[in-house]
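# here is the input, now give the coordinates:
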Amino acid sequence: MSEKTQKPKKGNSLKIIIIILLVLIVVGGAAAAAYIVGQKGSGAKTTVVKVVESNEITFPLEEFLVNLMDEDGKRYLKVKVVIGYEENKELEAELTAKTPIIRDVVIAALRSKKTTDFSATGVDAIKNQLIKSIDPILTKGKASHIYFNDILVQ
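Model (predicted):
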């Protein structure tokens, strides 16, 4: 009889452990769900990112390598310049035709700069200056942005 009484106890204890684990899982899941639902109603702020569609096209002016106006005269700038403009076939043709003139204007503007001009705020000022220098050359549209790629000041 002792063997028969021991087997049901082992089976019953295993069932009790499984039932307790299932109850804990259900209670934990309910608590997690209540917490998540509570967070949504608590006024948690969400950020919505708006995607702005733009018809901006870019026109690369390729790489520039110019000496800078530092006192020692041994500093130079290597940068790829790209012009951004609103989609316009006539302006694209004009940019292609006037590329040598535009490159000359950009070289003249960049050569007048010093190494210290290429700080975070200085770069934005240089970009604005380049737009102001390029726009009078263009008759079919305007440049909206100047982008610098692979900039190196040495």
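
# switch to C-alpha atoms for all contacts and neighbour counts from now on
OK.

# buried residues in stretch 126-146, which are they?
Neighbour-count burial for stretch 126-146, counted by 16 or more other Cα atoms under 10 Å, picks out 126-127, 130-131, 133-134, 137, 141-143, 145-146.

# cool, stretch 97-107 as well?
In stretch 97-107, counting by 16+ other Cα under 10 Å, buried: 102-103, 106-107.

# following element in sequence after the longest helix anywhere in the chain, please.
For the chain, the helix reaching the highest residue count under DSSP state H is reported as helix 2-41. Of the helices and strands lying after helix 2-41 in sequence (DSSP states H and E), the nearest is strand 56-67.

# before we move on, the earlier item: let's have the buried residues of stretch 97-107 in a markdown table, adding secondary structure and distance to residue 51.
What follows is these, written out as a markdown table (DSSP: H, G, I helix; E, B strand; the rest coil; distance: Cα to Cα, whole Å):
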| residue | secondary structure | distance to residue 51 |
| --- | --- | --- |
| 102 | helix | 32 |
| 103 | helix | 33 |
| 106 | helix | 32 |
| 107 | helix | 35 |
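
# one more, for comparison:
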Amino acid sequence: MSEQKGNKLLVLLVVITLILVIGLGIVLGYFIFFKDKTNSSTQTNIKVEEKIMDLKEFVVNLSDEDKTYIRITISLAYDKKNKKLDKELPNKVPAIRDVIIEILRKKKTADFNSNNIDNIKKELIKAINSNLTNGEIINIYIQDIIIQ
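So this is what the prediction gives:
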């Protein structure tokens, strides 16, 4: 009988050890595989404090056949902490305006529907950022837009 007790105790210890090892494996696996996902979701919620630079109004002929033009007022947003970009942007205004005008002149009236305006903003941001060396524009705001 004591042999059976010893065997039962051994089996019970092995089962408890297996349960603890499996439980520990699950906990460690959770932290290893899902830790990056939880950190990345908190990082995307971090807002950058923006500084806004207003550009003067643009009046540009569009590429439509019927002499259509756009009047648009644009502001650039960038990281408030970037002091180098603070100094660079005023010197680059002529180049930035040139890039914006060049892109807008290639557009047609139909390109400015509500679905495409975000694509135009992305295109403008990419083109402007290619002219900057000390940082980048993170957003473009349109205050006024009239197409005639």
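
# in contact with the equivalent of residue 111 of structure 1 over in structure 2, which residues?
In structure 2, the residue matched to residue 111 of structure 1 (TM-score structural alignment) is residue 105. Contacts for residue 105 of structure 2 were tallied using Cα atoms under 8 Å, 6 or more residues apart in numbering; they are 60-63.

# just the buried ones from those?
60-62.

# make CSV from the residues you listed and add distance to residue 21 of structure 2 to it.
Formatted as CSV, those follow (distance: Cα to Cα, whole Å):
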residue, distance to residue 21 of structure 2
60, 70
61, 71
62, 69
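
# which one of the residues you listed is nearest to residue 82 of structure 2?
Taking Cα to Cα as the measure, residue 82 of structure 2 sits nearest to residue 60 out of those, at 30.9 Å.

# residue 149 of structure 1 - that's part of a strand, no?
Yes. Counting by DSSP: H, G, I helix; E, B strand; the rest coil, residue 149 of structure 1 is part of a strand.

# matching it against structure 2, which residue comes up?
Aligned partner of residue 149 of structure 1 by TM-score structural alignment: residue 143.

# what about that match, how many neighbours?
Look at residue 143 of structure 2: counted by other Cα atoms under 10 Å, it has 11 neighbours.

# follow-up on the earlier one: among the buried residues of stretch 126-146 of structure 1, which one lies nearest to residue 76 of structure 1?
Out of the buried residues of stretch 126-146 of structure 1, the member with the shortest distance to residue 76 of structure 1 (by Cα to Cα) is residue 126, at 15.6 Å.

# in a helix, that closest one, correct?
Yes. Assessed by three-state DSSP, residue 126 of structure 1 belongs to a helix.

# alignment lookup: it to structure 2.
In structure 2, residue 126 of structure 1 lands on residue 120 (TM-score structural alignment).

# so what's the one in structure 2 that sits across from residue 59 of structure 1 in the alignment up against?
Superposed on structure 2 with TM-score structural alignment, residue 59 of structure 1 falls opposite residue 53. The neighbourhood of residue 53 of structure 2, defined by Cα under 8 Å, 6+ apart, consists of 75-77.

# can I get these in CSV with neighbour count and distance to residue 109 of structure 2?
Listed next are these as CSV, based on neighbours: other Cα atoms under 10 Å; distance: Cα to Cα, whole Å:
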residue, neighbour count, distance to residue 109 of structure 2
75, 16, 21
76, 20, 23
77, 19, 25
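
# so which of these sit within helices?
Per DSSP H, the contacts of residue 53 of structure 2 never map to helices.

# closest one of these to residue 48 of structure 2?
Of those, the one sitting nearest to residue 48 of structure 2 (Cα to Cα) turns out to be residue 77, at 10.2 Å.

# if I look at that closest one, how far off is residue 118 of structure 2?
15 Å (Cα to Cα, to the nearest Å).

# rewinding a little: restricted to helices, list the buried residues of stretch 126-146 of structure 1.
Of the positions in the buried residues of stretch 126-146 of structure 1, 126-127, 130-131, 133-134 sit in helices, assigned by DSSP H.

# hang on, isn't residue 75 of structure 2 packed against residue 55?
Yes. Contact criterion Cα atoms under 8 Å: residue 75 of structure 2 and residue 55 qualify, at 5.6 Å.
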